[in-house]
Every structure is written in C-alpha cells, then in structure tokens.
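Engineer: sequence and predicted structure, then a few things I'm wondering about:
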Amino acid sequence: MRILAELLDDAAVFPPGNASIEEAVAGHVRHLRSVHACLVGPLVLAAKDLGELEVVLGDRPGHSVNLTLTVPLPGLVPATAVARAIRSVRLVGLEVALPDGTSAAEALAALDAADLDSDLTTYVEVPRDARRADVLAALAGTRYRAKLRTGGVRADLYPDETELAAAIRSAVALDVPFKATAGLHHAVRNTDPATGFEQHGFLNVLVATARARNGADEAEVVELLAERDGGRLVEQVRVLDPSVRDAFCSFGTCSVDEPITELVDLGLLDPRYMKDLA
C-alpha cells in the first residue's frame, strides 16, 4: 500500500531491540534487498555510534546506507561533519534532542546557526513538558519537523491518549510534519503482557492523524488512539488519503520484521512481503 511507503525507520540498535551496529547494518542491507524494501526508511543511529559504524562499513565494501542521526543539539555540527565523512553513508536526516531548559527560541536559533544542508530532513524532539506548545509553534513555517515520543523503556515515557492526541492535533493545526519515536511496537493499541505498559499502535496514530487533519475534535482523536479493534482500524486505513503521510512521516522501530508481519496478518499487506523476513 502506498500509504505505508517508507513508514518504518530502522532503529534496530535502540531498546528494546538493542542490536549491535554490525547486526543493524546487516539487517538493514537485508531489508533494502527484500521485497519489502519500499516500506523501509533510513537506518537510525546515535551520534556516539558513528565511529563503530565507520569500522563496520569498512568491512562491508559495496554496501551503503541512508542514515538518520540522533544527536543532542550542542553536538549537532561536529556529528554532522563526522557522518558526512564516512564512506558508504548518505546522511539524509537528523533527530535533534533539546537539553533541559533550552527554550524554543534558543533551539531554533541554534539550528539556524548550524547552517544545515537543505537536503537534510531535520526533526526536533518535542519535550513532554511546558515547552511543547512553544516548540511546535516555533517549528511552524520552518523546514524543521517534529519528533513525538510515544514510549520507551519505562511506563512514564508513554504519553497517554489525551497527551498524544493534543500533540498530534497541535502539529496538524500548525502544519508541522512529525515522526514518532519509541513505543510503537505493534500496529494496534495494546497492553504489553510482559511489562503491563499501555502501548500506542502505529495504525492508531495514522488514523488519528488523518482525522485530526479533517478537523476531528480532541475527544475523537483520543478515542481513535484508544481503539483496540484491529479490524475497525484496518477498515479506516484502507480508505485514508495517502496525503496523511505528509503529516505523519514515519516512526522508528527496533524491528522492521514485526510490523510487517502484523500488517500481513491484518490483511493490509500481501503475504509476499514476508518472503525475506528473518
């Protein structure tokens, strides 16, 4: 489905996947050579891993990767230069974390001062604190996008439906494209049986974003994020305008295989997409 194209950013090294750099590169190359390559976005790595990435790629001649780099705002310029210098790497994106206390105005000034190349898709992680509204408003009308945190390794890192709905509706109202990071381990809203964490579904986010773009109020967006019936979500995904992806760009997943398997099981992808899964 065109609406799922490049939806899955390959974040295999991040929890709970915790793949080594070598494993992540090998897995990413496998995905890019597979029948499901059209669903896969860039490899996502932290700036601290660039040295190891260079070593691993040096042992794999002929392989190249599109890379999105997660980096704290103060280290943005040097990390970008290091990534650009690695052979077999095409730096396509940045995901920038703001230090505690950094205001929206300070963040935007630092990004502008970094004079980033126009070919870099740059996301700014929106803090889950009082700065959220200001940061989203500051991103409006710029070339920078938003990164919304949707989970993590602790229960408190998961925003509830009301918080996430407010962030999505704000981003949509301001015409700020966004990606999601962490916690979207399944297609449909669920309770993780191992941890008890309430986890958002990536199809829920997709449908909720589409409805927000059509003017849905907060209560409706909250209800869609809470929906646990996969069949109902699938019905809505099938009729979505693909332009919703202009708003919800992608999400980081520590496993590309698992979301594809779930999408096949839900009937949104042909079983052939599972041909090259590990």
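Structural biologist: Looks like it arrived, so ask away.
Engineer: okay, CA-based contacts and neighbour counts for the rest of this
Structural biologist: Will do.
Engineer: tell me the secondary structure at the residue positioned nearest the centre of the chain.
Structural biologist: In the chain, the centroid-proximal residue (Cα atoms, centre = their mean) is Phe251; its distance is 2.5 Å. When classified by DSSP: H, G, I helix; E, B strand; the rest coil, Phe251 comes out as strand.
Engineer: Gly41 now?
Structural biologist: Applying three-state DSSP: Gly41 is strand.
Engineer: tell me if I'm right that it and Leu7 touch.
Structural biologist: Yes - in this structure Gly41 lies within contact range of Leu7 using Cα atoms under 8 Å: 6.5 Å.
Engineer: shared neighbours, these two?
Structural biologist: Residues within reach of Gly41 and of Leu7 at once, by Cα atoms under 8 Å, 6 or more residues apart in numbering, are Ser250.
Engineer: Provide a list of residues in contact with the residue lying closest to Leu263 once chain neighbours are set aside.
Structural biologist: Among residues not flanking Leu263 along the chain, Leu269 sits closest, at 5.7 Å (Cα to Cα, 6 or more residues apart in numbering). Contacts for Leu269 (Cα under 8 Å, 6+ apart) come out as 1, 260, 263.
Engineer: show the buried residues in those.
Structural biologist: Members of the contacts of Leu269 that pass the buried threshold by neighbour count (16 or more other Cα atoms under 10 Å) are listed as 260, 263.
Engineer: among the contacts of Leu269, which are in strands?
Structural biologist: Secondary structure of the contacts of Leu269 is defined by DSSP state E; no position falls in strands.
Engineer: one step back: so is the residue nearest to Leu263 in a helix, a strand, or just coil?
Structural biologist: Three states are possible here, and by three-state DSSP the one that applies to Leu269 is coil.
Engineer: now Tyr158: how far from Gly152?
Structural biologist: Counting by Cα to Cα, to the nearest Å, the gap between Tyr158 and Gly152 amounts to 6 Å.
Engineer: and the comparison structure, right after this:
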Amino acid sequence: MNALFAGLFDDAAIFPPGNVPMPEAVSAHRARQGSPLVGPFVCSLARFGELAASAAGTGIKVSLVLPGPVDELPTAGGIDVVAVEGPRLSTDGTLTTYVEIPCTEVTATRVAALRDAGLRLKIRTGGVRADAFPTEAELAGAIWAAVRGGLAFKLTAGLHDPIRHRDPATGFEHHGFLNVLLATARALQGYEIGRALADQDGDRVAAAVAGIDEVLAKAVRHHFVSFGTCSVSEPAAGLRRYGLISEAAL
C-alpha cells in the first residue's frame, strides 16, 4: 500500500448525503476494519447512543464530532474514541483534536495558535449547498497556511472523487482528493498550489501523485491526515480506476 493512501478515508457513512442507517453503517465499517485505506468511524455526539447500541462489543475506533466544547465525553463498551472534531475545541493532550474553522478564516496566525496549543485543523470542503464548497483559491490559501505553519489537517465533505470535477446533477464544483494530496506535496516543495487543485485532467494528476517518493509522501500525510467521506467504496474505486491501488485494497 502506498503510504499516501493508508488510513486516508474516515468512514462518515451516517452523514449526508449518504445517510446510511447506523446498524448498516457499523456493519459495513466492521467488515472493512482490515482495510489499510480506512480510518476511524465518524459519529456525532448526538448519535453516540445509537452507535453504542449497534457496535456493542465490536471494538470500533471512533472520531467523535462535537457541537463545541463538552465537559465529559461519553463512553461505551466496544467503542474507542480516538479523536474529537468540532468548533472551538481545546485539548488536554489525551486525544487527537481537530478544530473546524471556515476555509476563508484559516490564516497564518490561527494556524500558529492551533499548532502551539497541540491542536489540528479541520476544513469543510463541500456540503449540500454550493456555498459550502470553497473555491480553489480559498482552499489553496488554507492548505498553504497549514503546511507552511507545520499544522496537521483533515478535510470533510465533497471529496468522493479523486479528481476535481463539476457534478452533473447539482452543478457543484467538487475538489478532488488526489488534487489535495498533490497540492500538499507542492506546498511542501514551496510551489504555488492553485494549479494542482484546479487540474481536472485525471491522468495527469494521478501520474503526478504516483511520482511522489516515499520521503515526500510521509511529509504529505503528516499534514493531510485524512478526509471524512460518506462513501468509502467510491474514493477507493477512483484510486483503482487510475491504477493507484490493487483490487484487493478494500
């Protein structure tokens, strides 16, 4: 498995637009836990009780989405909360913590504050409305600030496809996760990254990603940790389409 893709897909099947029922989502995640592509199961605090009922005794790693700071995290047998994510969070150093900030508000100053506090960044890259998708320039600015500031980040929403494209059904412009991997690599190399995010030539982007060596790949994933996706099978199929993973990877 190429280090660029290991644990890249956080399983957010229960979130829109997938909206998979909790028992079905947990069952599918359990079946994929041996896959090197799949990270933790993403669940909101409001649905933790449902998760606990569906996952009893199964040992699922969870990234818990919080509405804001909470006094105490819930616990349940078989559930291992390995990360939390949400707005205005702080950390005591015991859990990986992602603070969600609007893409346009990711500045060098805020990046430095998160880094110095031992926090990570979460950026929303899509949703059910057109205005939930940041522009290429907005996302480029946020990625550049995070990489140059030495901050790890995750993305969420709108990244099912590996390559930037316009959805024919909604007309929304979706970012591609291969574009983001390539842009992160280019930022580490000190290059302008807007072009990497904008490129819609799948073969060209895939070839450039395939050319990233082991040392650079490790640095890329140190920053771009993962992205939440309500479909794990779709991005995996995209990687197979470009010959970047084997059929047996998922």
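Structural biologist: Thanks, I have it. Please read these numbers as outputs of a predicted model, since none were measured by experiment.
Engineer: picking up where we left off before, could you find the closest non-adjacent residue to the aligned residue in the second structure for the residue nearest to the centre of the first structure?
Structural biologist: The alignment partner of Phe251 of the first structure in the second structure, by TM-score structural alignment, is Phe227. Once flanking residues are discounted, Phe227 of the second structure sits nearest to Leu155: 4.5 Å by Cα to Cα, 6+ apart.
Engineer: give the aligned equivalent of the one you found in the first structure.
Structural biologist: When the two structures are superposed using TM-score structural alignment, Leu155 of the second structure falls opposite Ala180 in the first structure.
Engineer: ok so, going back, these two touch, right, the residue nearest to the centre of the first structure and Glu6?
Structural biologist: No - checked against Cα under 8 Å, the pair Phe251 of the first structure and Glu6 is beyond contact range at 9.3 Å.
Engineer: would you map the helices across the stretch 51-200 of the first structure?
Structural biologist: Remark: helices of the stretch 51-200 of the first structure, listed N- to C-terminal, are 76-85, 104-114, 132-139, 161-173; assignment by DSSP state H, counting those that start in this stretch.
Engineer: TSV for those helices, including distance to Asn66 of the first structure and mean neighbour count?
Structural biologist: Rendered in TSV, the data for the helices of the stretch 51-200 of the first structure read as follows (distance: least, Cα to Cα, whole Å; neighbours: other Cα atoms under 10 Å):
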stretch	distance to Asn66 of the first structure	mean neighbour count
helix 76-85	11	16
helix 104-114	21	15
helix 132-139	24	19
helix 161-173	26	20
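Engineer: nearest to Thr209 of the first structure, of the ones you listed?
Structural biologist: Taking Cα to Cα, helix 161-173 is the member of the helices of the stretch 51-200 of the first structure nearest to Thr209 of the first structure, at 6.5 Å.
Engineer: what's the mean distance for that closest one versus the second structure?
Structural biologist: After superposition onto the second structure, helix 161-173 of the first structure lies on average 0.4 Å away from the residues it aligns with, using mean Cα distance after the TM-score superposition for the first structure.
Engineer: so how far is that helix off the chain centroid?
Structural biologist: 16 Å (Cα atoms, centre = their mean, to the nearest Å).
Engineer: wait, what's in contact with the equivalent of Ile101 of the second structure over in the first structure?
Structural biologist: Using TM-score structural alignment, the equivalent of Ile101 of the second structure in the first structure is Val126. Contacts for Val126 of the first structure (Cα under 8 Å, 6+ apart) come out as 132, 135-136, 146-149.
Engineer: one more pass at 10 Å, please.
Structural biologist: Each residue near Val126 of the first structure by Cα atoms under 10 Å, 6 or more residues apart in numbering is listed here: 96-98, 104, 132-136, 139, 145-149, 167, 178.
Engineer: next: Ile79 of the second structure.
Structural biologist: Contacts of Ile79 of the second structure by Cα under 10 Å, 6+ apart are 41, 48, 51-52, 55-62.
Engineer: in TSV, list these along with neighbour count and distance to Pro21 of the second structure.
Structural biologist: Conversion of these to TSV gives the following (neighbours: other Cα atoms under 10 Å; distance: Cα to Cα, whole Å):
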residue	neighbour count	distance to Pro21 of the second structure
Phe41	26	13
Phe48	18	13
Leu51	22	10
Ala52	19	14
Ala55	20	13
Ala56	13	16
Gly57	12	19
Thr58	15	17
Gly59	12	19
Ile60	22	17
Lys61	17	18
Val62	22	16
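Engineer: which of these fall within strands?
Structural biologist: 41, 60-62.
Engineer: farthest-apart pair in those, please.
Structural biologist: The two members of those with the most space between them (Cα to Cα) are Phe41 and Ile60, at 7.2 Å.
Engineer: what is in contact with these two at once?
Structural biologist: Shared contacts of Phe41 of the second structure and Ile60, defined by Cα under 10 Å, 6+ apart, are found at 26, 29-30, 33, 51, 79, 81-82.
Engineer: show me which of those residues are buried.
Structural biologist: Using 16+ other Cα under 10 Å, the buried members of those are 26, 29, 33, 51, 79, 81-82.
Engineer: now, which of those residues sits nearest Glu173 of the second structure?
Structural biologist: Relative to Glu173 of the second structure, the closest of those is His29; by Cα to Cα it sits at 28.4 Å.
Engineer: tell me which element that closest one is part of?
Structural biologist: If you go by DSSP states H and E, His29 of the second structure is part of helix 22-32.
Engineer: hmm, back to that, could you export the helices of the stretch 51-200 of the first structure as JSON lines, including distance to Pro15 of the first structure?
Structural biologist: Written out in JSON lines, the entries for the helices of the stretch 51-200 of the first structure read as follows (distance: least, Cα to Cα, whole Å):
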{"stretch": "helix 76-85", "distance to Pro15 of the first structure": "22"}
{"stretch": "helix 104-114", "distance to Pro15 of the first structure": "27"}
{"stretch": "helix 132-139", "distance to Pro15 of the first structure": "24"}
{"stretch": "helix 161-173", "distance to Pro15 of the first structure": "21"}
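Engineer: give me the common contacts of Tyr158 and Gly152 of the first structure.
Structural biologist: Between them, Tyr158 of the first structure and Gly152 share the contacting residues 182-184, 197, 199, judged by Cα under 10 Å, 6+ apart.
Engineer: among those residues, which pair sits farthest apart?
Structural biologist: Maximum pairwise distance in these, criterion Cα to Cα, is 12.7 Å, between Ala182 and Phe197.
Engineer: what's the counterpart of the residue nearest to Leu263 of the first structure in the second structure?
Structural biologist: Under the alignment (TM-score structural alignment), Leu269 of the first structure pairs with Ile245 of the second structure.
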